[in-house]
Every structure is written in C-alpha cells, then in structure tokens.
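Student: Need the 3D shape of this:
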Amino acid sequence: MDRIAGLFPLWAVLISVTAVVYPALLIPLKWAIVPLLGVVMFGMGVTLTPSDFTATMKRPVIIALGVALQFLLMPLIGWVLTRLLSLPLPLAVGVVLVGAAPGGTASNVITYLARGDVALSITLTSMSTMLAVVMTPLLTWLYVGKLVAVPTADMLLSILKIILLPVSCGVFVNTLWGGRLGGVKRLFPVMSIVAIVLIIGVIVALNQPQLSTLALPVITAVVLHNLLGLTSGYVVPKALGLDPIICRTIAIEVGMQNSGLAVALAVKYFSPAAALPGALFSIWHNLSGAALASFWSRTGRPR
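Tutor: Below is the predicted model:
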C-alpha cells in the first residue's frame, strides 16, 4: 500500500498527460468529481474513531494553533499570490479555494514518513475538515466575494454532503465493525488514490484547450503557495518554542491541503479553470511533501 501511495505523483502526471492528449476520454467523467471526493472522505472516516476527535481535550492549545494557522495563513497566502502574480479571476478564485480548504488526508502519511506526530496530524486533519463546513465558504467569500458571486450557503450545504456525511459514515462503520473489516480497510487508501487521480485527469481534460496559457501562472502560484505554507507552518510554532516534532507536523498539515474539495467546489460553483489550481496542487504537494519527509526521515527524530 505504501508503495502504491508513493507512486501517486507518477500516476497523477501520467493521467494529466493522457488528459492533454486525449481529453475526450475523461471529459464525460465530469459528473463523477463530487462522488469520487465522497469516496475519499469516506475512506478517511474509516480510519478514524470518536476518540480521534476527543483527543483535542488533551492538547487544546496545540490543536487550536494548528487549525488557526491552517485557516489564517493558507487563504491569506493564496490571496496575496493572486495579486502579486496578477492571476486571471478564475485562477485567483481557484487558488483562494485551495487556501480555504482544510488539511489533506495525505498529510497523515507524509507526517508518518517524516517521523512527525501522527496522532496530532490525524487530529488536526479531522478538526480542520469538520470546521471547513463553515470556514471554507466563509473564507472564500471574504477574499473573493467582491470579485465574483460566492454562494456561501449553497457551498456550506455541499460541503456537508461532500465531507461531513461521508466522513461521519466512515467513522460510524469503523466504530461498529472496524475490527471485522481487517484487510478491507487497507483498500481505502488505494481507492482514494484512484479517485484523486481521476479527478485530476478530468480537470486537466476540461482545461486542455487553454492549458498552454494557464499552465505557467498556475504552476508558479501552486508551488509558491505550498512552499510558503510549509515554511510558515514550521516557523511560527518554532518561534513559539514548540517541540520540533510538533513543528514538523503542523508544517505538513498547513502546507498540504484537501485540494480535492477545492476542485469539487470550483467545478460546481465557478468554472473548470477555477478547478485547475486544485488539480495541480494535488500533484505538487505530494511531491514536495515526499521530498520533505525524505529529508526529515534521514535527519532522524530531533531530541
């Protein structure tokens, strides 16, 4: 399973190339973007139990710091980049959506490989995911609401369906029958990878006609967004004197977004072009996260 997960960037690049050369193969799957993301969220839920959420009582200050950095830094960094790079409106909306999204599930795997605090990573992902029901529409409206109509109420309802419902179902299934599922639970990470890869392919195919003009500014914004998120997510806790293991974990959690959610919301409420930053972020943050995990794993656990 870890080997398949490690090859995710390769699969994402391959399907992106396929989407550019043969877009007609993937465009008909546009309808499947939201259901596929629901599969990913259910898979996340199956790995969780109610105790993962109650864990916030043990380290409330650290959890609050991680979640605050997630929703304060990433939308702000995204918005600043859209201004500095003078991105077209659809791309600007997409970058802000990525910034307003909660932490991505891949952050838990990257944290494990980086010898971080996996329990903290899972708790941060869970908390930001639940808060995203309100925070993602609100932050999107705050940053781009003056430029484009942001249907915050409709987005809130969509996130309830895309995130809260499938995650809750996954937690319910794991709580009641987790012990009986056995090896079946190990299939969900693979299903999640397949779902995200298909989502990336569909978005690239939808944007294929204008990809030559959009690719460079989007890639620049995505790379800077992710790297600035990782850096600030480490520097701020470090400046506050927190343990290096916690700093690693928060950095990964802040820098790695649930870009699949950003893609689904962009397609549903804005445009295919607005979904492109999220699709490219899915590829890039796994590459940068894997590189960072490799570096930290070689340096060992700090004392």
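
Student: use CA for all of it now, contacts and neighbours both
Tutor: OK.

Student: wait, what's in contact with the residue nearest the centre of the chain?
Tutor: Centroid-nearest residue in the chain, with C-alpha atoms, centre = their mean: Asn258, separated by 1.6 Å. Contacts were defined as C-alpha atoms under 8 Å, 6 or more residues apart in numbering; by that measure Asn258 touches Val98, Ala101, Pro102, Gly103, Gly104, Thr105.

Student: which non-adjacent residue is nearest it?
Tutor: If you skip the residues right next to it in sequence, Asn258 has Gly104 as its closest partner in space, 3.8 Å away by C-alpha to C-alpha, 6 or more residues apart in numbering.

Student: so that neighbour touches Ser126, yeah?
Tutor: No. With contacts counted by C-alpha atoms under 8 Å, Gly104 stays clear of Ser126, the gap being 9.6 Å.

Student: Comparing those two, which residue is more hemmed in?
Tutor: Between Gly104 and Ser126, counting by other C-alpha atoms under 10 Å, Gly104 is the more crowded of the two (26 against 23).

Student: circling back to that earlier point, can you tell me which two in the contacts of Asn258 are farthest apart?
Tutor: The widest separation within the contacts of Asn258, taken as C-alpha to C-alpha, falls between Val98 and Thr105 and amounts to 14.1 Å.

Student: The residue nearest to the centre of the chain and Arg298, how far apart?
Tutor: Computed as C-alpha to C-alpha, to the nearest Å, the Asn258 to Arg298 distance reads 27 Å.

Student: Equivalent analysis for Gly104, please.
Tutor: The separation that Gly104 has from Arg298, given C-alpha to C-alpha, amounts to 24 Å.

Student: Please give me every residue in contact with Leu113.
Tutor: The contact partners of Leu113, taken as C-alpha under 8 Å, 6+ apart, are Ala293, Ser294, Ser297.

Student: at 6 Å what do you get?
Tutor: Taking C-alpha atoms under 6 Å, 6 or more residues apart in numbering, we find Leu113 in contact with Ala293.

Student: Likewise for the one 4 residues further on?
Tutor: Asp117 is in contact with Thr249, counting by C-alpha under 6 Å, 6+ apart.

Student: What segments of the stretch 201-303 of the chain are helices?
Tutor: Assigned helices in the stretch 201-303 of the chain, in chain order: 211-239, 244-255, 259-269, 272-299 (criterion: DSSP state H, counting those that start in this stretch).

Student: Alongside the first, I'd like the structure of this one:
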Amino acid sequence: MNSPVVSVALPLALAVIMFGLGLALTVDDFTRVARNPKAVAVALGCQMVVLPLVAFGLVLLFGLPPLLAVGMMLLAASPGGATANLFSHLFGGDVALNVSLTAVNSLLAVVTVPLITNLAIAHFDPVGEAGTVGLQFGKVVQVFALVLVPVLVGMALRRTATRFAEAMDRPVRIASALLLMAVVLSAMVTERGNVTDYLLDVGAITTIFCLISLTVGYQVPRLFGVRARQAIACSMEVGVHNSAISITIAISVLDSTEMAIPAAVYGVSMVPLAALVGWLISRRVRSSADAATGRGPRTASAAPHPPS
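Tutor: The predicted structure is shown next:
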C-alpha cells in the first residue's frame, strides 16, 4: 500500500478533500455552535472520549497486534467529514449542525489526533516492529499542514471570492472523491494479494466499531434530551469518520502501511453500515412522529365500534 504513487497521491487527495470542506464553511458555521451547545457538547464528548475508549476496549478484546491496535486508535481519533453531512441529509438530520461539528472537529483534530495516537503508541509500544517513535513536534506540524491549512485556504477563498468558491464547491467535491477513489483502487491493486488477510485481520472489529459509533452517536444525545434531527446529525458525525485522514497520517507521516489497514477497511464498510443504521433510525423517528400525531396504525380506541 505504501507505493510511491500512494505516498504522493494520498496527501494530495486529503488536501483536496479538506480544501473542498473549507469552501463549504463560513465563520457562521463556527458561531452556530453557541446556538446548539448541548448537541455540540454531547457529540464532541462521544467523539473524543467515548469512541477512543470503545476502540481501546475492542482492541484488547480482539487482541490486535501493536501496529493494528495503534491504527484502530488513530481511526477512532479521526473526525467526521463531508460524507457524514451527506448521510445526515439523506436521513433527515440537521445538516447545519453537521457542518458546525465538522468545522469544530477539523480544528480540534490537530490536537486530538496526535494526542490519542501518541498515547496509543506509548501503550502498545510498536517501536520494535516498525521503528515508530510517534507524532513528535515536526510530525504534528505535518498533521496541521495536512488537515487544517487546506481548510483555512478554502474558507479564505470563500470569504474573498464567494461566487468563485460556490462555483468551485461541487467540482472540488467530485474531484476529491475521484482522486481518493483512484488512490484507494491503486492501493488495492498493489496489495491485491493481501486484501483477504486485511479483511480477516480487522474486518470484524471495524464493523463492530462502526456500528457502536453510529449507535452511540444517536442514543447518547437522545438520553441528554437532544432532538431527533440533531441526534441523527450527531450519529453520522460520530459514526462516519474521515478515514482519509487516518490513512494519510499512517502512511505519509508515521510511515506505516499496517497502521493504515483499519482505516482502509473501515472506509469501505462504513458506507453500507451508515446507510443501514441511518435508515433504521429515520424509520424509528418517523414511526414515533406518526404515533404522536395519530397518523400511525389505528389504536383500539380509534377503531370503529362493532355493529350492535
């Protein structure tokens, strides 16, 4: 997977993705956070505290080797992205909240991703296997450059040339998706002999992690009284990670192909899983709404009286 093409193209693909995200963001997307403090606080708590703990527990349960274990923790630390916004839109979530969460998550990722990754490296100690020494200051700067700088450039362009930014928004999204797809396909062709092994190694744990993430992202906000539309947005933000960040950091910053495997497998499985969970949640929400408004199946009291 760590071929020259992938090593060069992955950072480029991530930069285009994050630039496209910046084109869609405005300052109001950040200030909107103050208008939804509960939903934002709960979602960020799930994202930054609950998910790393869940991933850590699953890693121990499955007994993953150190490099894969660090890769799982790196995946857990990665923020949501534009795909989360799309799924939220499809299943009736509060997309504006998604955009705000993505904006805040992208900023915080510059701190949280190196922190959680370094803690994982210190605990699982994969140094002997790949010479990994963690995300030291110079590598943290690389993370900053990969994740945040393209977002800021995109936001600046939207502010200074709004019409151009709006016109470029869709082409950049399409280009980023195609570029990332091309990189992934190239990596799969290069590693075609190992794909089955990768699925056997982390297929089950990434599937379980994705399902737990989506469920926690919806149920925990609901327990805190967050409205259903906002909880759907939280579910997609918490459960649909930007796996491109994890893969790029693993390969281009940490120089470890094996650390990228969990995010690569997750990136394939999360689409059908998010679609399934989103459909189930939206169906449940509609059923509850129908019952509350009396549009659902007729109750016994509403049924016609039998003839006398």
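
Student: Let me see the TM-score of these two.
Tutor: Remark: TM-score between the superposed chains equals 0.85 [TM-score structural alignment, normalised by the length of structure 1]; 280 aligned residues with a C-alpha RMSD of 2.2 Å.

Student: Could I get the full set of helices for the stretch 51-200 of structure 1?
Tutor: With DSSP H, counting those that start in this stretch as the criterion, the stretch 51-200 of structure 1 has helices spanning 60-84, 89-100, 106-113, 118-144, 152-159, 165-181, 187-206.

Student: Return the most buried member of those.
Tutor: Per-residue neighbour counts averaged over each of the helices of the stretch 51-200 of structure 1 give the maximum for helix 89-100, namely a mean of 28 (mean count of other C-alpha atoms under 10 Å).

Student: which residue numbers in structure 2 go with that one?
Tutor: Alignment note (TM-score structural alignment): helix 89-100 of structure 1 is matched to residues 66-77 of structure 2.

Student: Quick one: average offset of the matching stretch versus structure 1, please.
Tutor: Once superposed with structure 1, the aligned residues differ from stretch 66-77 of structure 2 by a mean of 1.1 Å; criterion: mean C-alpha distance after the TM-score superposition for structure 1.

Student: can you give me the offset of that stretch from its chain's centre?
Tutor: If you compare the mean C-alpha spot of stretch 66-77 of structure 2 with that of the full chain, they lie 14 Å apart, counting by C-alpha atoms, centre = their mean, to the nearest Å.

Student: Give the aligned equivalent of Ile252 of structure 1 in structure 2.
Tutor: In structure 2, the position corresponding to Ile252 of structure 1 is occupied by Met236, as judged by TM-score structural alignment.

Student: swap that for Val197 of structure 1, please
Tutor: Val197 of structure 1 maps onto Met181 of structure 2 when the alignment is built from TM-score structural alignment.

Student: if I look at that match, how far off is Ile174 of structure 2?
Tutor: Met181 of structure 2 sits at a distance of 11 Å from Ile174 of structure 2 (criterion: C-alpha to C-alpha).

Student: Repeat that for Leu44 of structure 2.
Tutor: From Leu44 of structure 2 across to Ile174 of structure 2, the span is 28 Å (C-alpha to C-alpha).

Student: What span of structure 1 is stretch 94-104 of structure 2 aligned with?
Tutor: Alignment note (TM-score structural alignment): stretch 94-104 of structure 2 is matched to residues 117-127 of structure 1.

Student: swap in stretch 267-278 of structure 2?
Tutor: Using TM-score structural alignment, the match for stretch 267-278 of structure 2 in structure 1 runs over residues 282-293.

Student: Mean deviation, the matching stretch versus structure 2?
Tutor: After superposition onto structure 2, stretch 282-293 of structure 1 sits on average 1.9 Å from its aligned residues (mean C-alpha distance after the TM-score superposition for structure 1).

Student: tell me how far that stretch is from the chain's mean position?
Tutor: Centre-to-centre, stretch 282-293 of structure 1 and its host chain are 12 Å apart (C-alpha atoms, centre = their mean).

Student: what's in contact with that stretch?
Tutor: Residues external to stretch 282-293 of structure 1 that are found in contact with it (C-alpha under 6 Å, 6+ apart): Pro9, Leu113, Ala114, Met256, Ser259.

Student: Spatially nearest residue to Pro75 of structure 1 (excluding sequence neighbours)?
Tutor: Among residues not flanking Pro75 of structure 1 along the chain, Gly99 sits closest, at 4.0 Å (C-alpha to C-alpha, 6+ apart).

Student: Quick one: residues contacting that neighbour.
Tutor: Taking C-alpha under 6 Å, 6+ apart as the test, what Gly99 of structure 1 contacts is Met74, Pro75, Gly78.

Student: how far away is it from Ile110 of structure 1?
Tutor: Noted for Gly99 of structure 1: a distance of 19 Å to Ile110 of structure 1, by C-alpha to C-alpha.

Student: Gln208 of structure 1 too?
Tutor: If you go by C-alpha to C-alpha, the gap between Gln208 of structure 1 and Ile110 of structure 1 works out to 31 Å.

Student: and what of Leu147 of structure 1?
Tutor: The span separating Leu147 of structure 1 from Ile110 of structure 1 equals 36 Å under the rule C-alpha to C-alpha.

Student: what do you get for Leu14 of structure 1?
Tutor: From Leu14 of structure 1 across to Ile110 of structure 1, the span is 22 Å (C-alpha to C-alpha).

Student: With Asp154 of structure 1 instead?
Tutor: When distances are taken as C-alpha to C-alpha, Asp154 of structure 1 and Ile110 of structure 1 turn out to be 33 Å apart.

Student: re earlier: residue contacts, the match of Ile252 of structure 1?
Tutor: With contacts taken as C-alpha under 6 Å, 6+ apart, Met236 of structure 2 has the following neighbours: Ala84.

Student: Kindly report the same for the one 4 residues further on.
Tutor: Val240 of structure 2 makes contact with Gly80, Ala84 under the criterion C-alpha under 6 Å, 6+ apart.

Student: and Ile261 of structure 2, how many neighbours?
Tutor: Here the neighbour count serves as a burial measure; for Ile261 of structure 2 (other C-alpha under 10 Å) it reads 27.

Student: start and end residues in structure 1 for stretch 197-215 of structure 2, please.
Tutor: Taking TM-score structural alignment as the measure, structure 1 aligns residues 213-231 with stretch 197-215 of structure 2.

Student: so how far is that stretch off the chain centroid?
Tutor: Relative to its parent chain, stretch 213-231 of structure 1 has a centroid offset of 14 Å by C-alpha atoms, centre = their mean.
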